[in-house]
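Participant: could you look at this predicted model? Sequence included:
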Amino acid sequence: MLVLPAVVAALSIIFAVLTVGINFNLIHSIFIRKSLNKSKSLTLFYLRFVIDGFLGLQNAIMSTFILLKFLEVEYDEPVEFLFWISWTSMNCFNVRGILVIVISLDRTLAVFMPISYHNFRRRIRNFYLAIIPLSWPIVNNIVLWGVCQFRVNIPPGCVIFTCQMNQCYISYALSFEVVSHAIIALTSLILAVKLFIWNHCTQKGPKSRDLERANYLALIDTLIIIIFDIVPAGFTVKFPALSAQFGSLILVCKMSGYALESWLVRRALKRTNDIVSVSYANNSSMIKSTGQASSNHRHHRHINNHAWQ
């Protein structure tokens, strides 16, 4: 039994299950229980929560079969089922990548051109922006079945993406990862610099909580991608023999990153929700106190007038 790959696969399962639980709990808290405030500016993030939940579910299934392989458990491998799970997961990863690019560009343009972009953006519904990432699987299918001429012929014992696909599609997938991560890192670096200058040097008036929250979540996205996607991918390319000893290194890094990001996002949304609740309670108390004082003032005036009469 390969101990290190088995441990990595087990960690992948744990982080994938955490990702599923936290993201679907977020969706439940926002749309069903309504214990977290819903904001129109975070619509694209809500879509990302759903995608992350399904990604966690798919990768929990794949990691389970990878773990069984490393534990040398004998069973009839459902190779075609694993291929379709892996293919669905790859499409979800790409949809998520394009969605994060859309979010990063949206936040960056909103910060650099607040008035003109706001006037332009309010005419475009979030639904139309969501179509861009959600339609990306069409591109993937054209590349896999048309350009790369792929035929489903999975070798026995193959449970991971790199042995399921042909070299043509693997090259496309790696190129997509490099380009999408480069765009996200660049736009988010520009956004971070601009926000730092804006918050510490120029911004003097009141700030929008929704915009601050959206920008903060976009920066969390980027930081997680750099640490848990770009760095492990570079490590795997640079040291392929060493990374092979650890099993599905990229998968466990992605799942741990998504689990951490989900927890940070939930914490940020809950903190903002608590702040809004406290502010609302304070305003209600102030209005109530003001109304009570006004009522007492009118009552005293009525008594004084009655006394003079």
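Facilitator: Sure, I can see it. Residues are numbered from 1 along each chain as shown.

Participant: going forward, measure contacts between C-alpha atoms and count neighbours the same way
Facilitator: Fine.

Participant: hey, which helix is longest across this structure?
Facilitator: For the chain, the helix with the greatest residue count under DSSP state H is helix 249-308.

Participant: I'd like to know which elements that helix is packed against.
Facilitator: Judged by 3 or more C-alpha pairs under 8 Å, 6 or more residues apart in numbering; DSSP states H and E, helix 249-308 is in contact with helix 3-27, helix 43-70, helix 209-225, helix 231-238.

Participant: can you count the residues close to the closest residue to Lys38 other than its chain neighbours?
Facilitator: Using C-alpha to C-alpha, 6 or more residues apart in numbering and skipping residues adjacent in sequence, the residue nearest Lys38 is Ile30, 6.0 Å away. Using other C-alpha atoms under 10 Å, Ile30 has 17 other residues around it.

Participant: with the one 10 residues further on instead?
Facilitator: Close neighbours of Lys40, defined as other C-alpha under 10 Å, add up to 11.

Participant: again, but for Ile226
Facilitator: 17.

Participant: one more: Lys238?
Facilitator: Neighbours of Lys238 (other C-alpha under 10 Å): 11.

Participant: look up how far Val179 lies from it.
Facilitator: Look at Lys238 and Val179: by C-alpha to C-alpha, to the nearest Å, they are 18 Å apart.

Participant: take this one as well and set it beside the first:
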Amino acid sequence: MFFLVVTNVLLSIIFASIVFGLNFYLLWSIFYSKRIPFKSDLILIYVRFAIDVGYNLSVAINKTYYLADIVSKIFVFKNVTLFLLWPTLICATMRVTLVFLISFDRLMASLFPISYHNHRYKISTYHILLIVFCSAFFDQYILFGYCKNVIDVPLECDNFQCSVNQCYQDYWVNHEQVLYYLIGSSSVILFFRLFVWSYFAKTQTSQLISRATQIALLDSIIIFVFNILPLFVYANFSSINFKTVGPLTTVSKNAGSLIESIIICRILLREKVVTAIVVPPNVLIF
């Protein structure tokens, strides 16, 4: 059991550190070295990279402290578990909200391409980011206002379950389940529209799938495979040993993030050589 827990924690640290490095490299390549060309339609994706940098850095630090706790109790200090978990929860809330908004945005672009391109500019990117930040503030209200959590974590606490009360745990699980359901539903409809509907309709209009749509679909696949199943386990088998399953679910999520980051790097780095392309008028870009 001890070996399994330590292995899970080490893998979480390694995966989170690599994902942190990859996302930081992407931002560096886009905004500083210019190796990857900047595209205005990918601004929300860039924001997601920035959130991933903060999220994975906090996960790596959190798990390092947990590993130090396993090694020796001299490294344990009161309330540190909550203080390290705090930014992780904030970043996770912002990330899942942003992923849903990106998926919904791509869905609207696919279902109503003409109306989307005519009216999308009316909704500023700053308005979308405001929704993302408001979701984080609302999450903090639930944590300290509605659920009345206090910063008084037992010294022996080393995980999410003992850091917050049952009220917030229930909210967190239900919140993620609802957003994952919305993301999944949007992605299924988007996939149907892009591939199944177009195939059976035998449309004469060609389609180009934009980088934003590719990344949105990839995000949804990763969430299906690596996030929903661990969340299902946590929500429906709460009686099992959290010290074992907790780190294991984190490993699963971090492994999914690692795979996704590698694929996104390959997608974006292919564009380092920009060639002018004339798009025919009968081609729709989603």
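Facilitator: Structure received. Everything numeric in this text was worked out from a predicted model, so none of it was measured.

Participant: just give the TM-score of the two.
Facilitator: Superposed pair, TM-score by TM-score structural alignment, normalised by the length of the second structure: 0.90. Supporting alignment: 276 aligned residues with a C-alpha RMSD of 2.0 Å.

Participant: ok, back up a step: which ones are touching the residue nearest to Lys38 of the first structure?
Facilitator: Ile30 of the first structure is in contact with Leu36, Asn37, Lys38, counting by C-alpha atoms under 8 Å, 6 or more residues apart in numbering.

Participant: Asn56 of the second structure too?
Facilitator: Ala16, Ser17, Val19, Phe20, Thr88.

Participant: of those residues, which stay in contact in the first structure?
Facilitator: Retained in the first structure by both residues aligned by TM-score structural alignment, their matches' C-alpha atoms under 8 Å are the following of these: Ala16, Ser17, Val19, Phe20.

Participant: what about those residues, which one has the most neighbours?
Facilitator: Using other C-alpha under 10 Å as the neighbour criterion, Ala16 leads those with 29 neighbours.

Participant: how close does the most centrally placed residue in the second structure sit to Arg48 of the second structure?
Facilitator: Centroid-nearest residue in the second structure: Arg95, 4.5 Å away (criterion: C-alpha atoms, centre = their mean). Going from Arg95 of the second structure to Arg48 of the second structure by C-alpha to C-alpha gives 7 Å.

Participant: again, but for Phe226 of the second structure
Facilitator: 18 Å.

Participant: now swap in Phe104 of the second structure and tell me
Facilitator: Distance from Phe104 of the second structure to Arg48 of the second structure, by C-alpha to C-alpha: 15 Å.

Participant: same check, this time on Val196 of the second structure
Facilitator: 29 Å.

Participant: compare neighbour counts for those two and give me the winner.
Facilitator: Arg48 (20 against 13).

Participant: ok, the residue mapped onto that one from the first structure - contacts?
Facilitator: Aligned counterpart of Arg48 of the second structure in the first structure: Arg48 (TM-score structural alignment). For Arg48 of the first structure, the contact set (C-alpha under 8 Å, 6+ apart) comprises Arg96, Leu99.

Participant: distance of Arg48 of the first structure from Tyr128 of the first structure?
Facilitator: The value you get for Arg48 of the first structure to Tyr128 of the first structure, if C-alpha to C-alpha is used, is 15 Å.

Participant: thinking again about what came up before, reformat the helices and strands packed on helix 249-308 of the first structure as JSON lines; add distance to Cys163 of the first structure.
Facilitator: Shown next, in JSON lines, are these (distance: least, C-alpha to C-alpha, whole Å):
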{"stretch": "helix 3-27", "distance to Cys163 of the first structure": "17"}
{"stretch": "helix 43-70", "distance to Cys163 of the first structure": "13"}
{"stretch": "helix 209-225", "distance to Cys163 of the first structure": "25"}
{"stretch": "helix 231-238", "distance to Cys163 of the first structure": "16"}
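
Participant: nearest to Met255 of the first structure, of those helices?
Facilitator: Of all these, it is helix 3-27 that lies closest to Met255 of the first structure, at 5.3 Å by C-alpha to C-alpha.

Participant: which residues touch the closest one?
Facilitator: 46, 49-50, 52-57, 59-61, 63-64, 66-67, 70-71, 245-249, 251-253, 255-256, 258-259, 262-263, 266.

Participant: aligned to the residue nearest to Lys38 of the first structure, what sits in the second structure?
Facilitator: Counting by TM-score structural alignment, Ile30 of the first structure lines up with Ile30 in the second structure.

Participant: how far off centre is stretch 254-266 of the second structure?
Facilitator: The chain centre lies 11 Å from the centre of stretch 254-266 of the second structure; the measure is C-alpha atoms, centre = their mean, to the nearest Å.
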